[in-house]
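Novice: Next comes the sequence, and after it the predicted model I'd like to discuss.
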Amino acid sequence: MNIHGLRLFHHVATTGSFTKAAELMRISQPAVSSQIKKFEQEIGIILFKPHGRGVLLTEFGKELAEKAQNFFAFEKRIEGFIDNHRHGKAGSIHIAATYLPANFLIPKWAATFKAHNEEINLFIHTTNSQGAFDQLKQFKADIAIYGGGVSERPDEIEWEELLEDELWFVVSPTHPLANQCISLQEMVKEPFIMREEGSSTRERLFSLCQTFQVEPPKIALQFNGLNETIHSVMAGYGANFISSLVVREYVENHQLARVFVQDICVKNKIAICTRKNEKKSLLVSNFIDTCKLSLEKTRA
């Protein structure tokens, strides 16, 4: 297959423009059009269809564009791998992290690592569990740092657990259930404020309800971030199911209150994830070692 033709197609598909693709490749727009036609002839499948004065991807073109994006993302990782080994202390680490570690653990780890590795660039993307694993599997991230349940662990991911914490039900201190001990059936009658679908904690709450055969709660408010959910509960409305790592300080300062649910003790796992059967680069290994050392100092 003509890789140059695939690259041209990739640029046209991602920019949505033959002209912009030509600028990226530093060739003329007619040359791009001509070479795309030759690429279509080579593979025997039409990739674009006319649309007004422009073009749209065909159904096959859309599928090929997704695979080409993964292909060239992998190409960049290979280039980065070579640079890392050539220069030793220079390069980049791309980290996909779920909200819990991204907000409460990684800032300290990243600052500690950068203090001793000034020339290394850290790129941290915060997403939900599925997004973090997808970025790792698609070679868009070197590491995924995950907070959640073990059941969500994909088979193709190497998993190294760093710590665990407990998931708590919390409400406002003025809520009638504050500091009470109740059943799960009573707890889920409350309106809940949670993160979006795809978040690990939300999925685990619904799984808990399924295990104990109770109706899942109504999600009355939904946010994309942890801080928004916390502050909405603090304002006096609804309940939340959340990591103790996130809310312990709020509970100790009486800004939130726990609700003790009978027979329920759910643990959260914080893990560093990499691609299975892939040798870690020196940069990635050094960053993971920094995270572990930071945790050891915290526990000491």
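Specialist: That came through, no problem.
Novice: contacts, neighbours, all on C-alpha from now
Specialist: Noted.
Novice: residues contacting Thr112?
Specialist: Residues near Thr112 by Cα atoms under 8 Å, 6 or more residues apart in numbering: Thr290.
Novice: how near is it to Glu118?
Specialist: As defined by Cα to Cα, to the nearest Å, Thr112 lies at a distance of 10 Å from Glu118.
Novice: next one: Thr15
Specialist: Taken as Cα to Cα, the span from Thr15 to Glu118 is 33 Å.
Novice: try Ile78
Specialist: Ile78 is 22 Å from Glu118, where distance means Cα to Cα.
Novice: Could you do Ala21 as well?
Specialist: Remark: distance between Ala21 and Glu118 (Cα to Cα) = 34 Å.
Novice: same question, Gly238
Specialist: Separation of Gly238 from Glu118 (Cα to Cα) stands at 44 Å.
Novice: okay, those two: which has more neighbours?
Specialist: Gly238 (22 against 11; other Cα atoms under 10 Å).
Novice: Spit out the contact partners of that one.
Specialist: Counting by Cα under 8 Å, 6+ apart, Gly238 touches Val171, Glu190, Pro191, Phe192, Ile193, Ala220.
Novice: try it again with 6 Å
Specialist: Each residue near Gly238 by Cα atoms under 6 Å, 6 or more residues apart in numbering is listed here: Pro191, Phe192.
Novice: Now do the strands in the stretch 51-200 of the chain.
Specialist: 54-57, 91-97, 120-126, 143-148, 157-171, 181-182, 192-195 (DSSP state E, counting those that start in this stretch).
Novice: Quick one: closest of those to Glu278.
Specialist: strand 157-171 (9.1 Å; Cα to Cα).
Novice: and the comparison structure, right after this:
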Amino acid sequence: MRYVQLRAFHYVAICGGFSRAAEELFLTQPAISDQVRKLEEEYDILLFNRHKKQVTLTPEGDRLLEITRRLFDSEQQARELLSESRVMRAGKLRIMADSAQHVLHILARFRERYPGVAIEIRAGNTDNVIDQLFSYQADIGVLGEIPTGRDFETVLLNSTPISAFVCRSHPLADRTSLRFKDLTDIPLVMRERGSRTRQKLEEAASAAGYELLPTIVAEGREAVREIVASGAGLGFVSVAEFGEDSRLIRIPLENEGQMMMEEALICLRERRGGKLISALLAIAQEFSAVQD
């Protein structure tokens, strides 16, 4: 087994094809194909299904990819250790967030200390965040519920209840609170399946004996906000994420204590030693200590 063969396999797997892997590694496609072929022949194993122009991993390829992800991430961490000052001057930090506003103050301080580091932020629900961390496509996650298990290092950012919200012209806009019973016969705008906000809300309503049926399902918090602002229905959001919007009115829900959303920064525990990851978590802990 040769390093170049494993590297070729790894990049074909994460890039989704031989051509894209060749571009990423600045090699020719035949060279990449030859390295993968030799690896398969040497161990008499099929790592990729090749059907026309589609390339997919076999079960054996999936298991090998789990290993090479750790291998090449460790290599990256070693490279960072050996060139720490350069990483902190010109590295890249990838963040996957269910709501970026929870970390804006942390990122502002991070940028003050490490102005040369590029920051990439992408949006997704909790399931997306977890998937991206496990696939090493994100370094840091921001999500509305601390995951169980020992795979993650976490820093709690805040904990706030779920509330309803409507546009200012909505018939319920003057209400000081709402019961689940009040929500059963009005149009509801809810997040997609996989949203922890929706899951906690539905669980609390079910425990109270009610089923909340959405009239509109929208992917992403901003989409829900805009639909509600148009007057199409009532939406739900954690208090920390409501923000300032003159178009909208927040209305507390009954049993708020049963619907607390804990927003946290998380990373894979095995990647905690990465210089950029450690630096961001340290800043988050500084803010957390002040709040305590």
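Specialist: Now that the structure is in, tell me what you want to look at. The structure displayed is predicted, hence computed values, not measured ones.
Novice: related to what we said a few turns ago, is it possible to get the strands of the stretch 51-200 of structure 1 out as CSV so that each row also shows distance to Ser285 of structure 1 and mean neighbour count?
Specialist: Shown next, in CSV, are those (distance: least, Cα to Cα, whole Å; neighbours: other Cα atoms under 10 Å):
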stretch, distance to Ser285 of structure 1, mean neighbour count
strand 54-57, 41, 15
strand 91-97, 11, 22
strand 120-126, 13, 16
strand 143-148, 10, 28
strand 157-171, 12, 18
strand 181-182, 45, 14
strand 192-195, 32, 26
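Novice: Please convert those to TSV, extending it with distance to Pro107 of structure 1.
Specialist: As requested, the strands of the stretch 51-200 of structure 1 are arranged in TSV below (distance: least, Cα to Cα, whole Å):
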stretch	distance to Pro107 of structure 1
strand 54-57	41
strand 91-97	11
strand 120-126	10
strand 143-148	12
strand 157-171	16
strand 181-182	35
strand 192-195	21
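Novice: Select, out of the ones you listed, the one closest to Ser294 of structure 1.
Specialist: Nearest of the strands of the stretch 51-200 of structure 1 (Cα to Cα): strand 157-171, 10.8 Å.
Novice: which helices and strands sit right next to that closest one?
Specialist: Counting by 3 or more Cα pairs under 6 Å, 6 or more residues apart in numbering; DSSP states H and E, the packing neighbours recorded for strand 157-171 of structure 1 are strand 240-243, helix 244-252, strand 257-261, strand 266-275.
Novice: Mind putting those into TSV with mean neighbour count and distance to Ser281 of structure 1?
Specialist: TSV is the format used below for those (neighbours: other Cα atoms under 10 Å; distance: least, Cα to Cα, whole Å):
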stretch	mean neighbour count	distance to Ser281 of structure 1
strand 240-243	23	31
helix 244-252	16	30
strand 257-261	22	43
strand 266-275	21	11
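Novice: Quick one, which of these gets closest to Gly54 of structure 1.
Specialist: Per Cα to Cα, nearest to Gly54 of structure 1 of these: strand 266-275, 39.8 Å.
Novice: So which elements touch that closest one?
Specialist: strand 143-148, strand 157-171.
Novice: All the helices of structure 1, residue numbers only.
Specialist: Under the criterion DSSP state H, structure 1 contains helices at 3-15, 18-25, 29-43, 59-87, 99-104, 106-116, 129-137, 184-187, 200-211, 226-234, 244-252, 282-299.
Novice: would you turn these into a markdown table with distance to Phe260 of structure 1?
Specialist: Below are the helices of structure 1 laid out as a markdown table (distance: least, Cα to Cα, whole Å):
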| stretch | distance to Phe260 of structure 1 |
| --- | --- |
| helix 3-15 | 50 |
| helix 18-25 | 58 |
| helix 29-43 | 62 |
| helix 59-87 | 46 |
| helix 99-104 | 22 |
| helix 106-116 | 29 |
| helix 129-137 | 27 |
| helix 184-187 | 9 |
| helix 200-211 | 15 |
| helix 226-234 | 16 |
| helix 244-252 | 13 |
| helix 282-299 | 26 |
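Novice: Report the separation between the counterpart of Ile227 of structure 2 in structure 1 and Phe223 of structure 1.
Specialist: Taking TM-score structural alignment, Ile227 of structure 2 has Ser232 as its aligned residue in structure 1. Ser232 of structure 1 is 10 Å from Phe223 of structure 1, where distance means Cα to Cα.
Novice: Which one's more surrounded, those two?
Specialist: Ser232 (19 against 14).
Novice: What sits closest to that one if chain neighbours are left out?
Specialist: Ile193 (7.5 Å; Cα to Cα, 6 or more residues apart in numbering).
Novice: wait, isn't that neighbour in contact with Lys218?
Specialist: No: between Ile193 of structure 1 and Lys218 there is no contact under Cα atoms under 6 Å: 8.8 Å.
Novice: Give me the residue at the spatial middle of structure 1.
Specialist: Ala132 (2.8 Å; Cα atoms, centre = their mean).
Novice: Map that one across to structure 2 for me.
Specialist: Aligned partner of Ala132 of structure 1 by TM-score structural alignment: Val129.
Novice: Then Leu208 of structure 1?
Specialist: Alignment note (TM-score structural alignment): Leu208 of structure 1 maps to Ala204 of structure 2.
Novice: Who are the contact partners of that match?
Specialist: With Cα under 6 Å, 6+ apart, Ala204 of structure 2 has no contacts at all.
Novice: How about Val261 of structure 1?
Specialist: Contacts of Val261 of structure 1 (Cα under 6 Å, 6+ apart): Cys181, Ile182, Ser183, Leu184.
Novice: The same query, at a cut-off of 8 Å, please.
Specialist: Here Val261 of structure 1 is in contact with Phe169, Cys181, Ile182, Ser183, Leu184, Met187 (Cα under 8 Å, 6+ apart).
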